[in-house]
Each structure stands twice: as structure tokens, then as C-alpha cells.
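In: model this:
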Amino acid sequence: MIEVRSRVRLKTSRDLRKVYTPGVAEVCRQLQNHPEEAGQYTWRDTTVAIVTNGSAVMSLGAIGTKASLPVMEAKAVLFRELVELNGVPILIESREPETVVKVVEQIAASFGAVMLEDIESPACFEIERTLQERLQIPILHADQHATAVAVLAVLKKTAAFVQKPYRQLKVLIHGSGASGLAVARLLHVDGLRDIVVCRADGTRWPGSASLSDATEKTIAGLVNPDGVGARLEDLLNARDVLISTSSRCQITATHITMMARRPIALVIANPDPALTTDELDAAGCAVALDGTAVNNLLAFPGLFRGALHAQAAQFDDEMLLAAAEAIVQATPNGQFVPDSLDRQLHSFVAHAVSERALLIADGQAKRHVGR
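Out: Alright, predicted model coming up:
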């Protein structure tokens, strides 16, 4: 699906001498003295490393690096087609966080940003955190934060449709992996306070489990308000919103009938959601959307285009919120989700992210993603 093409044409020996030896030596000397200009003379500032170890590929699971390559190539196609960035798949044959970090550190000079993709939790939290600390380029785990941005945007639109105050929504997140926890975190950042998280099997997270990862511990302190029960029936009772990031499902149509009036259901696991939208419609949901509609494709191209344009050193929560609001504003009246292939959408998101990043660079306080 992808290839590397030259942006210059070699027609004469003069062209060759300019692009290759001896002309290239002049550029090398310039960058030796001014390495910060690498993006001006090379592809660096328009190129994203798409990094995976194949340990959590969509709802397919740990299928390995070679089997995950088509997904990484597809992401590269989307970068090129939607925001004119180069995406380069990087496959790392290790599930050890420190190994993944070291590989990315060693190759980071070639790239303007890094998108982590399809990496299992909790390893993904440690990998992202550590890379943010060690590198001065934007690092983003798309399964976490681009997904969270898309969910937040769609939730604002659907809340208006069912005529419920957005920040008063009672939310159940089904799935305690990377996507589910990132959604919970960003919703909390945006002001929602009644958020419950359960595992794929329907039991409340974290329950009595001991958490070792710092990100998980932080999120655990933000969710599950006092008085919430432990059974799935209790967790869904009177909830306004179900957000399911898991394909394994204990939730039935009967459970949906226990939710509040005019419930919203976003079943976003790909390719196999927990329930179909037809099943959710039949169970009485006012809004039922799957992962084809509510997809991180709405967010990640513009997030990276905007961050690179602003030469941001890191992503920030305010940049994520700006992206979500841009998606809301770009969604036509009467629709819950904009067209993900609309290049104007991604340009709008990129502009919002870039503007926010530049404000941050001017000295506004920032909260790093995942902290």
C-alpha cells in the first residue's frame, strides 16, 4: 500500500551533483552546525514513525509484528492521503517496554514524531511515559488518546441530541485496557465526574486487583464514585452512556434496558464490537454507534499534523481537548460523526491543535498526556 518516492527529478548530471555528491555535503555541514534545521532540509518534520510490537492489534490480540504490518501500512496511507505526512511502519520484536523504548530512542532522529500503535497495556503506558521523558518530539499512543478524542467529540454531539447535560452524564466504560482507561481519563479532564470502569467480563475495575503502573493508579483514583456496585447489573443501572472498548462481552440487551432513558451506546472495538448497533437499537438505545463511525481516524491525522506544524515538543491535554472541539465544530448539523475522509475535517483539527500548541509554547501551563 505504501512506497517511498522522491520529491526531486534527476534528469541531468548537474541534478545528480546537486542532490548527491558533492552538493549534499554542503547540507551536511549546515546541519552539523545547526542540527535544529534538520526539518528544513530533510523529511524529518513531515515524517511519523508508526511503532508497534504487534501485542494488541485491534480486537485480534497479540498476532505478532508481521501480521500487524498491514495495519501500520494502512495508517501510513491515511497520514499521506489526509494530511500529507509520511508514515513509516516500525516493527519491534519485543514485548519488553524498555527494549521498545531503546529501539525508538535509537531511531528517533529520523522522525519528527512517534505514533505508538497496537501495544498491549499496561506496557503501553510505561513506553509512552518513558519516551515522553527522554525525547523532545511528540509521542502519542493513538489507541489511547486519539480514541479518547474521538469518543469525547461524539459524546458531546450525542448528549445534545438526547437533551442531557454533557458534564452530568453517568458513564460506564466497558473495557479496562488502554483505550478504555484513556477515554475515562480524558472525560475526567473535560469535567465529567460520574465515570465507572469495568473489565471485559463485567466486573468492576480495578476491584481488589493490585495495580503496578503509575498511569493505571492515577486513573483508578478518578473513576468509580462511592456507592457503585460490583455486578454488571449494578454498574449499568441508570447509566446514561455505555462506552464499550472490548469485543468480549457479558452485556446483553436485557442489561441495556436497565440504563437511563434514551441511553447512548458507543461500541467501538474493531473489528468485532461487543454488541451490534442493530441489537442496541432494538434494546432501546437512542444512539448506537460502532467503531467504524467512532474511530481514532477522526483525530490522529490532525493531531500529528498540528503538532508537527507547531514544532511542539510534546502532546498536551489541552491539545487533545482542542482536537475534540474541532471535531464537534466540523460535524454537520443533524449528524453525530463527521466524514472521516473529509480532508477539511483533518485540516480543521490540525489548525486547532497547532494553535493550542503555540499558545502552550508561549508560556501557558500544560499537563502532559498521560501524566
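
In: can we go C-alpha only for contacts and neighbour counts from here?
Out: Fine.

In: residues contacting T203?
Out: Neighbour list for T203: 230-232 [criterion: CA atoms under 8 Å, 6 or more residues apart in numbering].

In: against L235, how distant is the nearest residue to A230 once chain neighbours are set aside?
Out: Leaving aside its chain neighbours, A230 sits nearest to R204 (5.4 Å; criterion: CA to CA, 6 or more residues apart in numbering). Remark: distance between R204 and L235 (CA to CA, to the nearest Å) = 8 Å.

In: overlap in contacts, these two.
Out: 196, 229.

In: T65 reaches A56, doesn't it?
Out: No - counting by CA atoms under 8 Å, T65 does not reach A56; the two are 10.1 Å apart.

In: mind listing what the nearest residue to A330 once chain neighbours are set aside touches?
Out: Distances taken as CA to CA, 6+ apart put L345 closest to A330, at 6.0 Å, once the chain neighbours are dropped. With contact set as CA under 8 Å, 6+ apart, L345 has these partners: 327, 330, 338-339.

In: helix, strand, or coil at F336?
Out: coil (DSSP: H, G, I helix; E, B strand; the rest coil).

In: what's around it, how many residues?
Out: 21 (other CA atoms under 10 Å).

In: now swap in the one 4 residues further on and tell me
Out: Number of residues near S340 (other CA under 10 Å) recorded here: 19.

In: that one falls within a helix, correct?
Out: No - counting by three-state DSSP, one finds S340 to be coil, located in no helix.

In: which residues does it contact?
Out: 297-298.

In: returning to that earlier point: most neighbours of all the contacts of T203, which one?
Out: L232 (18 neighbours).

In: surely V287 is in contact with D278?
Out: No - between V287 and D278 there is no contact under CA under 8 Å: 10.8 Å.

In: now the residue nearest the centre of the chain: how far from S179?
Out: Closest residue to the average C-alpha location of the chain: A146 at 2.2 Å, with CA atoms, centre = their mean. To S179, A146 is 9 Å away according to CA to CA.

In: next: T254.
Out: From T254 to S179 the distance is 25 Å (CA to CA).

In: this one next, for a side-by-side:
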Amino acid sequence: MTAQSAHLDDELNLKALSFHAQPRPGKIGTLVTKPAATQQDLALAYTPGVAEPVRRIHTDPDLAYAYTNKGNLVAVITDGTAVLGLGNVGPLAGKPVMEGKAVLFKRFADIDCFDIEVQAETPEAFIETVVRIAPTFGGINLEDIAAPHCFEIEQALIDELDIPVFHDDQHGTAIILAAGLLNALELQGKTLEEAQIVILGAGAAGIASARLLLALGAHRDHLLCVDRQGVIHLGRPDLNPYKFGVAVETNKRTLTEAMQGADVFIGLSGPDLVTPEMIASMAPRPIVFALSNPVPEIRPAAALAVRSDLVMATGRSDYPNQVNNVLGFPFIFRGALDVRASRINQAMRIAAVEALRDLAREPVPQAVLDAYGLNALSFGPDYIIPKPFDPRLRERVAGAVAQTAIASGVARLPLSD
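Out: Reported below is the predicted structural model:
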């Protein structure tokens, strides 16, 4: 890191602290949606008027969707064990991130959120806590929970609850990168079925991305996952069930060996773990998704210096092709809530992938160009995935998810206009 970049980081940090503290602490609050100006208003909002919706919901629990905010309310819940790139900072220190997630839900999909930080010493305790508070909500967004417990927690809650449960660190990341990767492969004249893929990082995002790419058609023997101990292969005795599920039979043992001849590199790990030599050893017309944030596995300038024929994406907004989860989770939940889906299934996740993939190929609205200070933008190596401020995302992604929920039998309402 240069002295100039360190200065910029310090300046940003000070601005962020001021932003979070002033003029009132935090980023979210409560908006009252009914009038409360007269005695009559209060009599309807609380006692005695509130008793009638209570009686109706007691008779028919589904009426909670008619008389409360349940149908448009999502819980953003963490145990603080894997917060951003900061690790296990605990639930309270994770609260600014959860508040930020609530801001994004509201800004992009008009979904109300409560952020909930849970002190839980075991996955079982966390699961029990979420199950007990779940009646309040129309959906559960799990966030910043470390692997491998995140897999156990999400599946248990999906099995237990009748509302959508979605771990964004798993599926959100997988959905966005899959959409971008399919477009990048097309631009590079390659197919997912034939591509040799390396995924560095076998945590929540890495395992989920491998699973989704396999579901989309990647060849199991062509996909190598790499963790701190090297390539995840069937001969390793240290694999948990989730890593074993992506293990393959191979003679390759190191990241350097895995990268030789690879068509695709996906980094979901840490900063500066990939060398220019590794990029140089990849197949012709490679694809590099260096998604560690804020510092990627390899910086675009370093990668492009050795491979001018690559297509590259990062997790940063100051480089082209940002893989940003905000392209997914607000609209995926919007679609699920709009048809009162009981879960977000694999078909709905794939529908989101295809909607994002298709949108990037269409002409870009002027509003998007204005938001990013651009004169032009079109499908190509520097634009393989939509921009977060594209106003079409809500209709396209949410609509695709809702329609697929109906088609796959998990919706409880038709899709209205």
C-alpha cells in the first residue's frame, strides 16, 4: 500500500465515523406508517382499536399479512463470526454492517428491515433464537456467519420455517458472480461445461459458488476448490462434509498447479494471494474474478500487465465489473415476498442469475450513465454485469424470482401488477 492510498484510507475512515455518528447515531430508524395526530388516531393504532386485528389474527394467522408489516419485513441476522474481512468481531461490532444491509434493502427494494445481532455460543443456540423470533418476519436474511456453521444453520432454518431464509454470503455472492461469469465466458468464446475453473477460498461463498456453478452445468472434474491447505481433493483426510462435497480426484495440490491452464479463476479469499506468474500460466483468453475486498487477490493492473487477453472482475466499485451483492438480495427477497414464497429455492436462485445475465446485454439507460458519470456503456469486457443503480433490476430480477416461485410451487399468492 502506498503512502497516498494509506492517506486516502485514513480520510475515508474519518468520514465513515462521522457519517455513522452524526447527526444521530446509526443508519436506520422507525417510520410510522399511519397517522398519530389525534386521539382517534391513537385509539385506532393502539387500545382499544388494536384488539380487533389481534382477534382476527388469532383466528387466522395468515391475516398477519393483512394487518401488520410482516409481509414486507425482513430480519438481517448475524452472530458476528465472519464480519466483512474482519473475522470474528462478535455480534455487537457487526451491527453497523447489519444496519447497512437494512439501508440497502429499503433503498433498492422498499423492504423494511430489523437488524438483529445474536449472542450465541453454538449453532443450535443461534438456530433456536431465530426460530423463536421468526413469526415477526416475512423473511430471514442471514449475514456474516462463519463456515462451516453457516451451512448447518441455514439448512436447519429452511427446514424449520415457512418463510424464505437466505444466507447472502453464500447465495448472493454465488448468484452475482455466476451471472457475470456466464457473460464473460461468452465474450471469451468458452462454455461453462468445458471451462477449467479454480475457486480460491472454501468458506461460505466459495462452497456456495461451486455448488451453483455445478448446478448451472460446470463439469465436476473441471472445478478445483483451493483452501489454506491447498487443492481440495478426495485423498485429503481433513475435509468436513461441505468441503468433501466439492472435492475431486486430481494430482494437483497447490494453487500454482491448479492455475496452470485454467480458464477461470474465482477468488473469494484474501488480498494478494495470486501472483502475475499464476495469471500468466492460465489458458488463452482467461477470466479472473478477484473478489477479495477491499484488496483483491491480484490487482487489475498487475493481472493486465501479463495478460491483455483477460476479462476481469473485482469486488470494488472503482474497477469495472464489480461483483456486488446488492444486485441480488434486495430483489430476490422482493420477488419472494411479493408472492409470499415459503422458501428461496435453487430454481429461484438460477432465475436471478439468468435475469442479471440478460440485463447486462441490453442497452444501458441514460439514468445509469448519469449515476456513474459515463458517456457510454455496453456489453463487453468492461461491462459483464449490471450496475447497482440500474432501475430495471427491481422489475427484472424480482419478477423472475416471483414467477419461478410460482412455477416451482413455493408461492402462496399469484403475482400481481
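
In: returning to that earlier point: more crowded one of T254 and S179 of structure 1?
Out: Comparing T254 of structure 1 with S179 by other CA under 10 Å, the one with more neighbours is S179, at 25 against 10.

In: what does the more buried one correspond to in structure 2?
Out: For S179 of structure 1, the aligned residue in structure 2 is A205 (criterion: TM-score structural alignment).

In: distance of that match from C225 of structure 2?
Out: 12 Å.

In: rewinding a little: ok, residues contacting the strand or helix carrying the match of S179 of structure 1?
Out: Per DSSP states H and E, A205 of structure 2 falls inside helix 204-216. Contacts to helix 204-216 of structure 2, defined as CA under 8 Å, 6+ apart, come from residues 146-148, 150-151, 169-171, 173-175, 177-178, 199-200, 220, 223, 225, 242-243, 246, 268, 350.

In: pull out the buried positions in it.
Out: By 16 or more other CA atoms under 10 Å, the buried positions in helix 204-216 of structure 2 come out as 204-214.

In: structure 1: matching residues for the helix or strand that that helix is followed by?
Out: Using DSSP H and E, the helix or strand that directly follows helix 204-216 of structure 2 along the chain is strand 223-227. The aligned range for strand 223-227 of structure 2 in structure 1 is 195-199, by TM-score structural alignment.

In: also stretch 169-179 of structure 2?
Out: By TM-score structural alignment, stretch 169-179 of structure 2 lines up with residues 143-153 in structure 1.

In: one step back: of the contacts of L345 of structure 1, which is the most crowded?
Out: I327 (28 neighbours).

In: show me what it lines up with in structure 2.
Out: Checking with TM-score structural alignment, I327 of structure 1 has L356 as its match.

In: also L232 of structure 1?
Out: In structure 2, L232 of structure 1 lands on L255 (TM-score structural alignment).

In: ditto for L289 of structure 1
Out: With TM-score structural alignment as the criterion, L289 of structure 1 matches A313.

In: and which of the buried residues of helix 204-216 of structure 2 is nearest F108 of structure 2?
Out: A205 (22.5 Å; CA to CA).

In: can I assume D272 of structure 1 is in contact with G61?
Out: No - proximity of D272 of structure 1 to G61 does not meet the contact threshold set by CA under 8 Å, at 11.7 Å.

In: more neighbours: the two, which one.
Out: D272 (17 against 13).

In: residues touching the more buried one, list them.
Out: Contacts of D272 of structure 1 (CA under 8 Å, 6+ apart): 59, 247.

In: which residue lines up with it in structure 2?
Out: In structure 2, D272 of structure 1 lands on V295 (TM-score structural alignment).

In: look up how far L78 of structure 1 lies from the residue of structure 1 most remote from its centre.
Out: Within structure 1, the residue lying farthest from the chain centre (CA atoms, centre = their mean) is S13, at 45.9 Å. Counting by CA to CA, the gap from S13 of structure 1 to L78 of structure 1 is 36 Å.

In: again with I139 of structure 1
Out: Counting by CA to CA - I139 of structure 1 and L78 of structure 1 are separated by 18 Å.

In: before we move on, what about H174 of structure 1?
Out: 28 Å.

In: try G284 of structure 1
Out: For G284 of structure 1 relative to L78 of structure 1 (CA to CA), the value is 35 Å.

In: give me every residue that touches the closest residue to H141 of structure 1 other than its chain neighbours.
Out: Of all residues not flanking H141 of structure 1 in the chain, L116 sits nearest, at 4.4 Å (CA to CA, 6+ apart). Contacts for L116 of structure 1 were tallied using CA under 8 Å, 6+ apart; they are 50-52, 128, 139-143.

In: can you tell me the helix or strand for F108 of structure 2?
Out: helix 95-109.

In: and the gap between the equivalent of P123 of structure 2 over in structure 1 and A312 of structure 1?
Out: Mapped onto structure 1 by TM-score structural alignment, P123 of structure 2 lines up with P97. The gap separating P97 of structure 1 from A312 of structure 1 is 25 Å, by CA to CA.
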